[in-house]
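Novice: need a 3D model of the following:
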Amino acid sequence: MGHTPSDTIAVVGAGVMGRSITALALGRGVHVVLVDVSEEVLGNARAEIAQQLRHGQFMGAFPGSPAPGTLTTTQSTSDVADAAVVIEAITEDASLKARVMADISSTVPAGVPLITNTSGIPIAELAKSVQRPAELAGVHFMNPAYLIEMVEVIRGPQTGDDAMAAILSVLERLGKKTVVVRDAPGFVTSRLLHPMINEAARVVAEGTASVEAVDRLMHGCLGHPTGPLRTADLIGLDNLADALRLLAERTGNPTFEPCELLMEKVRRGDLGRKTGRGFYDYGKVLS
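Specialist: Next up is the predicted model:
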């Protein structure tokens, strides 16, 4: 590869979050090995990451304008073995994540920390699949990762001091502000944000206020940056429904179950910005 491990990270999963995390790292001058099972997905990811890099540069997200890192794409997880840290960023599916984490864990040498990018699956649950639970922690990157400065870092019950120090050092290199929290379903941000979005959708379904009115009130009165329903469209309504089901299941609280309006939109395929329509109409499908 030609790079030293300290300036190379591996990202496993070239979906929405994997692309965004990759753009963040490249923009900060860090080299990235991006892994996915699909060559087609990797090809599309390359084009979108280049676009995100340009957007990040335009928005001043990479201070000092370092020379961008190089991107290597591969379909083989064996190519992650030389990275300083491996970030798993596949879809938010606990059993799929567990399988991928087991594969990565058997590939990387001892001492290389593993990060799972999750919005709410308990780290203790995923730690059962890895060979060295002390080297696993969670990082909940917000989308787009190259623009949102803060991340939620989740220390699992078995996460060791060395891994935590290494992970915080990598995040600092990526320009992130960090808040470390303890392990729990939904952690802090999802535990608070996702049920709020669910309630906002219920308010609309009950006819109390329109989508626009809910968001304007939350923005104007309570300082929410975009409003909960516009935020839902950015997250993806299918992802949101999955996260809410996970919260309901893991906490035993049935009020977290996704409401009917949300499920109706998911069934119709109106999943938010990525499909062109969710709570708002965006006019065209985003590629």
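
Novice: alpha carbons only for contacts and neighbour counts from here, please
Specialist: Fine.

Novice: what's the distance between Val85 and Asn198?
Specialist: 35 Å (C-alpha to C-alpha, to the nearest Å).

Novice: same question, Thr91
Specialist: From Thr91 to Asn198 the distance is 21 Å (C-alpha to C-alpha).

Novice: what about those two, which has more around it?
Specialist: Asn198 (24 against 17; other C-alpha atoms under 10 Å).

Novice: quick one: secondary structure of that one?
Specialist: helix (DSSP: H, G, I helix; E, B strand; the rest coil).

Novice: pretty sure it sits against Pro258.
Specialist: Yes - using C-alpha atoms under 8 Å, Asn198 makes contact with Pro258 at a distance of 6.3 Å.

Novice: quick check, Ala209 in contact with Ala200.
Specialist: No - using C-alpha under 8 Å, Ala209 is not in contact with Ala200; the gap is 9.3 Å.

Novice: apart from its chain neighbours, what residue comes closest to Ser76?
Specialist: By the measure of C-alpha to C-alpha, 6 or more residues apart in numbering, the closest residue to Ser76 outside its immediate chain neighbours is Val35, 6.6 Å from it.

Novice: swap that for Lys97, sorry
Specialist: Nearest to Lys97 is Ile90, by C-alpha to C-alpha, 6+ apart, at 6.9 Å.

Novice: so which strand or helix has that neighbour?
Specialist: Using DSSP states H and E, Ile90 is not contained in any helix or strand.

Novice: give me the distance between the residue nearest to Ser76 and Gly29.
Specialist: Taking C-alpha to C-alpha, one finds Val35 at 19 Å from Gly29.

Novice: please generate a structure for the following sequence too, so the two can be compared:
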Amino acid sequence: MAIKKVGVIGAGVMGIGVGQSLAQGGYEVVLIDINDQILEHAEREIRSNLRLFKMLNKGVELDIAATLGRITFATDYEHLSDADFVVENVVENWEIKKAVHLKLDAICPAHTVVAVNTSAISITRVGSLTKRPSQIVGMHFMNPVPMKPTVEVIRGYHTSDATIATAKELLAGMGKKGVVVQDMPGFVSNRVLMLTVNEAVFLVQDQVASAEEVDTIFKECFGHKMGPLETADLIGLDTILYSIEVLYESYNDSKYRPCPLLKKMVDAGLHGRKNGKGFYTYE
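Specialist: Below is the predicted model:
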């Protein structure tokens, strides 16, 4: 299927990254969120990110004005009435995602493929809401999106081979590769990562080591670019807690029990980079 116009729902950190990467790949993009203030912030962030990309990649040609010109910032879903593909990036909350996908199903044309950018929510469950379950696919982008070359692509129970091929085609246009996995809670990346992060929080809670010491061991002993607690701050501690709670509920396995310190930090509003303080403090 020829993909020309791509909708991106949610102009947070992930939506900004996905929208930027699509525009850099030459796609016409509609970035949708609930108000103009959020969209104005998204436009500023994308402009800044493109300038930084151009600065760090001097051998790569990039017309910032033309790239931004391929993005329409909007609050009205009617802009998606002729979209070929949609990537949904709203918060990891089932009721919110449900409402968005019902709206997309009503507005998007019959051929549109809809991707769920999620770390834990069932692709099969989302597909069951719609009249197009074979065209619902998971695409778990990693943050920061423009810098990550690989995307976890999740096949729901009804997801067709044609939909998988279309998702891979879209990713190839963004300069990315898709690795296809099956629809089980947490998929591959989060089923492993959330356990690692949660156990790292237990280490801090039990005073085995400080956050800095835990991260240093993972970076200097294992060669990780970021430690698990730096990664948690980047993702957002509220998102980490929600994901581990979904895994705990889904598998009924005590190994996924959320660390009390993680719950306490989220209750205190310490969500990481997104609001300036988590395991580390950010200016």
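
Novice: how alike are these chains, TM-score-wise?
Specialist: Laid over one another, the chains give 0.94 as their TM-score (TM-score structural alignment, normalised by the length of the second structure), with 279 aligned residues with a C-alpha RMSD of 1.7 Å.

Novice: which of Ala209 and Ala200 of the first structure has more neighbours?
Specialist: Ala200 (22 against 15).

Novice: who's in contact with that one?
Specialist: If you count contacts by C-alpha atoms under 8 Å, 6 or more residues apart in numbering, Ala200 of the first structure has them with 214, 228-229.

Novice: what is the corresponding segment of the second structure for stretch 113-125 of the first structure?
Specialist: Per TM-score structural alignment, the counterpart of stretch 113-125 of the first structure in the second structure is residues 113-125.

Novice: ok, and what's touching that stretch?
Specialist: 84-89, 92, 94, 133, 135-141, 154-158, 163, 166, 183-187, 190, 243, 246-247.

Novice: ok, how many other residues are close to the nearest residue to Lys177 of the second structure once chain neighbours are set aside?
Specialist: Once flanking residues are discounted, Lys177 of the second structure sits nearest to Thr150: 4.8 Å by C-alpha to C-alpha, 6+ apart. By other C-alpha under 10 Å, the residues close to Thr150 of the second structure number 17.

Novice: and Val29 of the second structure, that's in a strand?
Specialist: Yes - counting by three-state DSSP, Val29 of the second structure is part of a strand.

Novice: if I look at the aligned residue in the first structure for it, how far off is Met17 of the first structure?
Specialist: Per TM-score structural alignment, the equivalent position to Val29 of the second structure in the first structure is Val32. To Met17 of the first structure, Val32 of the first structure is 14 Å away according to C-alpha to C-alpha.

Novice: kindly report the same for Phe62 of the first structure.
Specialist: When distance is defined by C-alpha to C-alpha, Phe62 of the first structure is 18 Å away from Met17 of the first structure.

Novice: before we move on, what about Ala248 of the first structure?
Specialist: Note on Ala248 of the first structure: its distance to Met17 of the first structure, by C-alpha to C-alpha, is 24 Å.

Novice: mind listing what's buried along stretch 268-279 of the first structure?
Specialist: Residues of stretch 268-279 of the first structure classed as buried by neighbour count (16 or more other C-alpha atoms under 10 Å): 270-279.

Novice: for the first structure, which segments count as strands?
Specialist: Taking DSSP state E as the criterion, the first structure carries its strands at 8-12, 31-35, 71-74, 85-88, 114-116, 136-140, 150-155, 177-182.

Novice: can I get these in JSON lines with distance to Phe58 of the first structure?
Specialist: As requested, those are exported to JSON lines (distance: least, C-alpha to C-alpha, whole Å):
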{"stretch": "strand 8-12", "distance to Phe58 of the first structure": "24"}
{"stretch": "strand 31-35", "distance to Phe58 of the first structure": "20"}
{"stretch": "strand 71-74", "distance to Phe58 of the first structure": "20"}
{"stretch": "strand 85-88", "distance to Phe58 of the first structure": "26"}
{"stretch": "strand 114-116", "distance to Phe58 of the first structure": "29"}
{"stretch": "strand 136-140", "distance to Phe58 of the first structure": "25"}
{"stretch": "strand 150-155", "distance to Phe58 of the first structure": "20"}
{"stretch": "strand 177-182", "distance to Phe58 of the first structure": "21"}
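
Novice: and stretch 215-226 of the second structure, which stretch of the first structure?
Specialist: Taking TM-score structural alignment, stretch 215-226 of the second structure hits residues 215-226 over in the first structure.
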